[in-house]
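[1] sequence and predicted structure are below.
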Amino acid sequence: MSYRSYVAIGDSFTEGLNDPLLADPPVVAGQVTRYRGWADRVAERLAEQEPGFAYANLAIRGKLIDQIVESQVPQAVEMRPDLISFCAGGNDLLRPGADPDRMAKKLASAVRTLRGSGAEVLLFTGMDPRDTPIMRVARGKFAIFFMHVRGIADLYGCRLVDIWSLQALRDWRAWSADRLHLNAEGHRIVAGKVLDVLGVPSDDWRMTWPAREKVDARLKRREDVQWVREHLAPWVGRRVRGTSSGDDLDPKRPGLTPLS
């Protein structure tokens, strides 16, 4: 199927953290690095097949599902694209008291609205958190929500990208130093899977990682301590303050414009 336009909505996963657009982004105080990510990679491939292909990415890091539904969904509907991708819920599920059933009802209502615009809708399960200590305790909630996502995809005739079973992402070499976001290689793998679901030939997601040497236990402990100091502590601090890394940020591609 050929798509002439595509709008991506969601949080940091769809914004593209941590896949810098530049191989060596400059370090400037107060500057927000522009990220590429799987959605940009998919759009680039789709643009090769359709002259004049237009793309918008409304995703902003840290957003909760209610915020995405309230702000990004109406914008996407107004643009009337051929294809809309919607991935959300991870930020909600990491918070105490998250209710996956309520979240699913919110998602279903939004998907009904998106499908009503005539667009093809792409939904996602998320990564199985069993290998991530901070997220493992909420694995049950993740599983319940993503089972709902599967049901919603079936009910409304959406295409589903199953990240939960994507084995290539089980290796830490697909993840950035914060252990919560994919790196460039991880985003490349996801883009390959998305393209495959859309019927565009791609085997990138079928890759297997070469064997690696066993990591020294002392080095691993030092890395864990560094991760707590540089990534976990700031994340917990934002939760306590009720702030988000995406506060005051605008979408990187707010308009549905041709992709050069």
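    Nice, I can see it. Computed from a predicted model, the values in this text were never measured in an experiment.

[2] contacts, neighbours, all on C-alpha from now
    Noted.

[3] helix or strand for the residue located most distally from the centre of the chain, just tell me which one.
    Most distant residue from the mean C-alpha position of the chain: Arg218, 32.5 Å away (Cα atoms, centre = their mean). Assessed by DSSP states H and E, Arg218 sits inside helix 217-227.

[4] does anything pack onto that helix? Which helices or strands?
    Contacts defined by 3 or more Cα pairs under 8 Å, 6 or more residues apart in numbering; DSSP states H and E place helix 217-227 against no helix or strand at all.

[5] use this one as the comparison:
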Amino acid sequence: MQTIPTHTSLVAVGDSFTEGMSDLLPDGSYRGWADLLAARMAARTPGFRYANLAVRGKLIGQIVDEQVEVAAAMRADVVTLVGGLNDALRPKCDMGRVRGLLTEAVERLTPSCGQLVLMRSPGRRGPVLERFRPRMEELYACIDELAEKHGALVVDLYGAPSLGDPRLWDADRLHLTAEGHRRVAEAVWQALGYEPEDPEWRTPMAATLPPGWITRRVADARFARQHLLPWIGRRLTGRSSGDGRPPKRPELLPYADLDPVLPPDLELS
């Protein structure tokens, strides 16, 4: 008989991926995989507590400086840490520094929580990310090594065929859709030892006819105008979509007592 986990608290640390972009709700708030996971865990455990410290646009150094100590002090049963990919996707990136900061975060969080969860973040198929694949894979190799050394769980989203499908990514091509976030929540849920609710989350969606050449070019032009150019502009000026934005769930509170999340800024991280 399978033992049912009894986790009583969850703290999520990271950037826009963990904040929940682009899982947009009708009221203008973002949900995302961490909120979905917390809701499932809360349904199993009365008094379950949840905090989400993630803020869009944060680099791994900012995550270490602004979130790690706060999360460690909460001493939660489960802490999820996803960071470093924003660094790896920048034109200039010191991967040695990224690895060092990620190591610092893991070493600080591991003794302060019951279970640390790391992730190999998903990667959308397409030419834009191809130039960054070596950095991404270097980051994920570091994550695997840290997990083995410190007893953390690794959720391999990068290796899941379903999450490479462009249909599971928003128009900005950097953030998952609601269905993508649902699959990530399922992946973490299973990694924590809960009985699967969707055993086929890795299975790709049914094939459909690809859009025509004109439709793709129109979509590319819209993407460049609405998302890519503003993103480049922020990088050139040293700004971030998360500047001045507080976490949406800054305190470890009973899940039922949580306030609604903040309205989105609808910008790339």
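    Thanks, I have it. All figures in this text were calculated on a predicted structure; none of them were measured in a lab.

[6] ok so, going back, residue in the second structure matching the residue farthest from the centre of the first structure?
    Matched by TM-score structural alignment, Arg218 of the first structure corresponds to Ile214 in the second structure.

[7] could you do Glu120 of the first structure as well?
    Using TM-score structural alignment, Glu120 of the first structure sits opposite Gln115 in the second structure.

[8] now Gly192 of the first structure
    Taking TM-score structural alignment, the alignment pairs Gly192 of the first structure with Glu186 from the second structure.

[9] what about its match, how many residues close to it?
    Glu186 of the second structure has 25 neighbouring residues, counting by other Cα atoms under 10 Å.

[10] what sits against Tyr6 of the first structure?
    Ala43, Ala54, Tyr55, Ala56, Pro81, Asp82, Leu83, Ile84, Ser85, Leu256 (Cα atoms under 8 Å, 6 or more residues apart in numbering).

[11] hmm, 7 Å instead?
    Counting by Cα atoms under 7 Å, 6 or more residues apart in numbering, Tyr6 of the first structure makes contact with Ala54, Tyr55, Ala56, Pro81, Asp82, Leu83, Ile84.

[12] so what corresponds to the fourth one in the second structure?
    Put plainly, it is Pro81 of the first structure. In the second structure, Pro81 of the first structure lands on Ala76 (TM-score structural alignment).

[13] check for me that its match belongs to a helix.
    No. Counting by DSSP: H, G, I helix; E, B strand; the rest coil, Ala76 of the second structure falls outside a helix, being coil.

[14] ok, now which ones touch it?
    Neighbouring residues of Ala76 of the second structure by Cα under 7 Å, 6+ apart: Ser9, Leu10, Val11, Cys113, Gly114.

[15] quick revisit: buried ones in the helix holding Arg218 of the first structure?
    The neighbour-count check on helix 217-227 of the first structure (16 or more other Cα atoms under 10 Å) flags nothing as buried.

[16] check stretch 197-216 of the first structure too.
    Residues Val197, Leu198, Val200, Asp204, Trp205 are the ones in stretch 197-216 of the first structure that count as buried (16+ other Cα under 10 Å).

[17] between those, which sits nearest Trp172 of the first structure?
    Nearest to Trp172 of the first structure among these: Trp205, at 15.1 Å, using Cα to Cα.

[18] residue in the second structure matching the closest one?
    When the second structure is aligned by TM-score structural alignment, the residue opposite Trp205 of the first structure is Trp201.

[19] mind jotting down where the strands sit in the second structure?
    9-14, 49-52, 78-82, 115-120, 153-156, 249-254 (DSSP state E).

[20] picking up where we left off before, how many neighbours does the closest residue in space to the match of Glu120 of the first structure that isn't next to it in sequence have?
    Computed as Cα to Cα, 6 or more residues apart in numbering, the closest residue to Gln115 of the second structure that is not its neighbour in sequence is Val78, at 4.8 Å. The local packing of Val78 of the second structure (other Cα under 10 Å) involves 21 other residues.

[21] okay, Leu168 of the second structure and Ala54 of the second structure: tell me how far apart.
    As judged by Cα to Cα, to the nearest Å, Leu168 of the second structure and Ala54 of the second structure stand 21 Å apart.

[22] distance of Arg115 of the first structure relative to Val121 of the first structure?
    Arg115 of the first structure is 7 Å from Val121 of the first structure, where distance means Cα to Cα.
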